[in-house]
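**Student:** This is a predicted model, with the sequence first.
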Amino acid sequence: MTSSRLSAVLPRLYFPSKTFSSAPNLSRSLSRSFPRFAHKMRELTTKDLNPALLNVQYAVRGELAIKAEDLRTRLESEDHGLPFGKIINSNIGNPQQKGLDQPPITFTRQVAALMEYPPLIDIVKDKWPSDVIQRAQELQREIGSIGAYSHSKGVPFVRKSVAKFIEERDGYPADPEDIFLTAGASAGVSLLLNMLITPPNTGILIPIPQYPLYTATLAQFNGVALPYHLSEPDGWKTSLHEIRDAITKAEKEGVHPRALVIINPGNPTGSLLDFPTMEEVVRLCEDHSLVLLADEVYQTNLHSPTTHPFHSFKQVVRKLNSPIPLFSFHSTSKGVTGECGRRGGYFECTNISPEVQALMYKMVSVGLCPPLSGQVGVDCMVRPPKEGDPSYPLWKQETDKTHAALAQRTKLMADRLNALPGVSCVNSPGALYLYPKLELPDKAVEEAKRQGKTPDTLYALELLDETGICVVPGSGFGQKDGEHHYRLTCLCPGVEEYVQALENFHQKFLKKYGGL
């Protein structure tokens, strides 16, 4: 390129806004700036991308969440003109989000701080509990700097901690080599669905309602979602005949069922499986040669652990001496840990061959390693302070307080929602959510149709506009035809005021559309 040509192009490169002022002018601008290449260049469009991406939907951060952020921006101006003063994000299980403000566990944060900046130990060694210092020093010896890559499956020492946690929980041995640390449970789910799906006819059985991670990931990898409905009249119980019907239907349509997803405790329902039902699920997987994907990230979110205990599918599989392939997921994002942004999690392989695990190792190696800060979080989650440790009294106080708050909010919300006309709500024994059912007036259904929306989306949008409360329509999770639900979290502080706003809105909505 001659100096005159170079001087002509440089201003455009350094000040692109003068040339590339808008997308429609892109080709014309390129022609002026780079005449040699203009005949080869064309604008990148969605037609040039993987078509499977166009089918991906993720309702938890969909239309309602986007509008909530727009309204949050409006609230920053003094003359916003909105009938509320804040946005309440009840759409996602994000405990430490601003506005929900679940307090982090001090032990976890102190260990994390010392791992981020080891010289801090010298400053706090006489101020922080000695077991915090010991844990950080132990992890530093095993990990080194958290700014470095680790083993692709995760730090071996942390995987040993996870294995010991599983053994103590279930009463059966666990092998650290069967454990993969991940960037939250979602990364593990995505990896395994990608490996299990062989397009175009691989089916994955998913509960309805379900967490939309599964439908979104299936769409991305060209898998076929095989829905089976949970039984709402029975407290959202897993229905074995629904699963069998879904398998039969899939096989008639030429789809091969490969795996069964169980979310326990449930999301969005908060349901909790009993041991006999879990045994039936394992036997069903044996009968149909299904891989079992056990999403158990809410295992410590139990509101009545004495009467409604959690059992892992690993425990059931080992008790039955079953050969079914099982992948079990856990995460630091839920429970009382609530460290969503730290991106820590793991999955355990049960009855998975060395050949398959070797392939899995190759795939996770492509991503080099899960986040080290997340791995530290996993270690703190599976190895919390024990009675007698200096950190234990505060850890016990903090975790008990969070458990009590979630249980109290869940019960209060379920009771108040059930008292409303046209609303029924199963009182959740676990997880972070309620999933109330709505009987909507015909006029509301007609208005939703006129707007090109589902009726529960109309309800949720008007709820957001009137109160600032952001929920997720049931259509984003799946529901039976003609039914309407929404999911809301039980994380919100000031729950009495929050539920009062829900009640007032519901009454106004029914009057508006002739339901009262």
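**Tutor:** Everything's here; your move. Numbers count the residues shown, from 1 in each chain.
**Student:** From now on I want contacts and neighbour counts done on CA atoms only, so please keep to that.
**Tutor:** Fine.
**Student:** contacting residues around F157?
**Tutor:** E142 (Cα atoms under 8 Å, 6 or more residues apart in numbering).
**Student:** what's the helix or strand for it?
**Tutor:** Under DSSP states H and E, the secondary-structure element containing F157 is helix 156-170.
**Student:** Repeat that for Q408.
**Tutor:** In this structure, Q408 is located in helix 392-418 according to DSSP H and E.
**Student:** In addition, the following structure is provided for comparison:
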Amino acid sequence: MSVLQEISSDVRNMKQMENFVLFRRTNEIKEELRRGVRKSYREVIDVSWGDPHRAGVKPLSFVRQVLAACLYPELMDGDKLMVDVKQRAQRLLGTCAGGSVGSYCATAGIPQILQSISQYIMRRDGGVPCHPENIYISPGSQWALTNILKVLVNSEASPRTGVLIPVPCHSTTIISLTTLGAVAVPYYLREERGWALEMEELQRALDSAKGVCNPVALYMINPGNPAGYVQSRKSIQEVIRFAAEKKLFLLADEVYQDCVYGKESEFVSYKRALAEIGAPLSDSVELASFHTASKGLMGECGLRTGYVELVNLDPAVMKHINNLFSTNSCPILGQIALDVMVNPPQPGDPSYPLYLKETQHIRASLAQNVRRVEEVINSFPDFSCQPLEGGAFAFPRVFLPPKAIERAKEAGLQPDTFYCLRLLEEAGVLFSPGTEYGQKEGTYHIRFCIMTPTDTMEEILRRLSAFHEQFMKEFS
């Protein structure tokens, strides 16, 4: 019997990511450059990922020093590490079984680190109560989201379970829904209004699901990935009231909460907004909020660490969630990074001056990159970039000529994938096509990470400008 016959239809129905053709060609180009093949560039700049370190941003010293000391405690015997680094490492090793990062830990995470996360959330939300028993540390926020979806999605139900998702939306969530047998119900953000969320559109999306699926949850991304918006407090509370009225479970992806740079923008968590509404909603709306050490200023993507906080869930449901999370506890090193993220050096600590200098440099570089991206992209009549307020990406719209669209179809590619492939070939810059994230029919976008060193971003914009001008001439 063929194994293929036994594979779940939900897995077989997963679409190959549009990025695959780009990743494959990137590897081929890198090999060609290694062999000395002459091109107009010496290296490929890959900003298709939300990975600051891949893009050239330096890791934070305090994070790496604590990790190093925990991995090799003998480092603390000398005088190369600051006193507070040693104290943090000693405290964290004291929470590990046998005093080693190689040991197993409790299902939900190391209790002392769960307590640190709980205290961080309370500080962030102005004192709104947070209980460690409602927090689960996981091998990445996406892993946690998938586990919560497993609780919400009934693969045997008829009609199938539906989840409302924003468009654009990062592709991993769509893949998770497809794999679980759920229906992704799209609601479209208004690009021309800075990717605004309109309540009429949420209602339209919900109405469109009638007879197709049974919507049980509403997924929000704030700050936006890939679109770079930041929701206002008013918008968040409107969403909460909508979810309460329609009896939808709220899934709040808040992994870029530390990356807000819009002049009029402020990050407000869904939990805080819910608490500010007050009873009865604050005691009844079910919410899962996700955060991670992979994003933001820390950018430790390779450590694969995140957490989910659950609000207003029935204790009987929490038992099932506990069972799900017990199948794969988070690696200890990732939990240590999470502890450092929620408890960074404070004024007066020996490591604080360097930590402040490094984080201010990252923020200043990001702010400069935002200004330059908006300035350069919007200087072309064939591009439109909405104001960037938060997150790590730009997601401009590109107005492709009919001839380019036709050529893409002949090549069996989506038009924006074709554009990205040509950009890669001719300029050595790897972006992601908008089709990967969803977009209104007839529109095309590109996504790229803006959390890079400023000189890298200048080189990206230089290459993009030269390529785009030539591309538009060729197909005009």
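**Tutor:** That came in fine, so what should we check first? Since this is a predicted model, take the numbers as computed values, not measurements.
**Student:** Any idea what the TM-score is?
**Tutor:** The TM-score (TM-score structural alignment, normalised by the length of the second structure) is 0.95; 464 aligned residues with a Cα RMSD of 1.4 Å.
**Student:** tell me what the helix holding Q408 of the first structure is packed against?
**Tutor:** With contacts taken as 3 or more Cα pairs under 8 Å, 6 or more residues apart in numbering; DSSP states H and E, helix 392-418 of the first structure sits against helix 106-116, strand 423-424, strand 433-434, helix 495-512.
**Student:** most neighbours per residue, which of the ones you listed?
**Tutor:** By mean neighbour count, with neighbours taken as mean count of other Cα atoms under 10 Å, strand 433-434 ranks first of those at a mean of 27.
**Student:** just how off-centre is the next helix or strand after that one within its chain?
**Tutor:** Beyond strand 433-434 of the first structure in the direction of the C-terminus, DSSP H and E gives the next helix or strand as strand 437-438. The gap between the average C-alpha position of strand 437-438 of the first structure and the chain average comes to 23 Å, counting by Cα atoms, centre = their mean, to the nearest Å.
**Student:** Mean deviation, strand 437-438 of the first structure versus the second structure?
**Tutor:** Superposing on the second structure and averaging over aligned pairs (mean Cα distance after the TM-score superposition for the first structure), strand 437-438 of the first structure comes out at 0.8 Å.
**Student:** Could you give the residue range in the second structure aligned to that strand?
**Tutor:** On the basis of TM-score structural alignment, strand 437-438 of the first structure is assigned to residues 397-398 in the second structure.
**Student:** re the thing from before, take the helices and strands packed on helix 392-418 of the first structure and lay them out in JSON lines including distance to P207 of the first structure.
**Tutor:** Shown next, in JSON lines, are these (distance: least, Cα to Cα, whole Å):
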{"stretch": "helix 106-116", "distance to P207 of the first structure": "33"}
{"stretch": "strand 423-424", "distance to P207 of the first structure": "20"}
{"stretch": "strand 433-434", "distance to P207 of the first structure": "16"}
{"stretch": "helix 495-512", "distance to P207 of the first structure": "28"}
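**Student:** Ok, which of the ones you listed comes nearest D70 of the first structure?
**Tutor:** Each of those was checked against D70 of the first structure via Cα to Cα, and the shortest separation belongs to helix 495-512, namely 20.5 Å.
**Student:** so that closest one versus helix 392-418, what angle?
**Tutor:** Put simply, helix 495-512 of the first structure runs at 20 degrees to helix 392-418, going by axes from the mean of the first three to the mean of the last three Cα atoms, to 10 degrees.
**Student:** What lies in contact with helix 495-512 of the first structure?
**Tutor:** Under Cα under 8 Å, 6+ apart, the answer for helix 495-512 of the first structure is 409, 413, 416-417, 420, 440-441, 459, 463, 466-467, 492, 515-516.
**Student:** rewinding a little: tell me the residues of the second structure aligned with the helix holding F157 of the first structure.
**Tutor:** The counterpart of helix 156-170 of the first structure in the second structure, using TM-score structural alignment, spans residues 111-125.
**Student:** List just the one of the helices and strands packed on helix 392-418 of the first structure that sits closest to L100 of the first structure.
**Tutor:** The stretch from those with the least distance to L100 of the first structure (Cα to Cα) is helix 495-512; that distance is 10.6 Å.
**Student:** and the helix holding F157 of the first structure, how far from the second structure on average?
**Tutor:** Superposed on the second structure, helix 156-170 of the first structure shows a mean distance of 0.3 Å to its aligned residues (mean Cα distance after the TM-score superposition for the first structure).
**Student:** and the next element down the chain from that helix?
**Tutor:** Read in the C-terminal direction, the helix or strand following helix 156-170 of the first structure is strand 179-182, with elements assigned using DSSP H and E.
**Student:** which residues does the alignment partner in the first structure of D77 of the second structure contact?
**Tutor:** Structural alignment (TM-score structural alignment) places D77 of the second structure against D122 in the first structure. Contacts of D122 of the first structure were listed using Cα under 8 Å, 6+ apart, and none were found.
**Student:** returning to what we had before: Serialize the contacts of helix 495-512 of the first structure to CSV and add fields for distance to A174 of the first structure.
**Tutor:** Putting the contacts of helix 495-512 of the first structure into CSV (distance: Cα to Cα, whole Å) gives the following:
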residue, distance to A174 of the first structure
R409, 36
M413, 39
R416, 44
L417, 43
L420, 48
L440, 50
P441, 53
Y459, 47
L463, 47
E466, 51
T467, 49
C492, 37
G515, 56
L516, 58
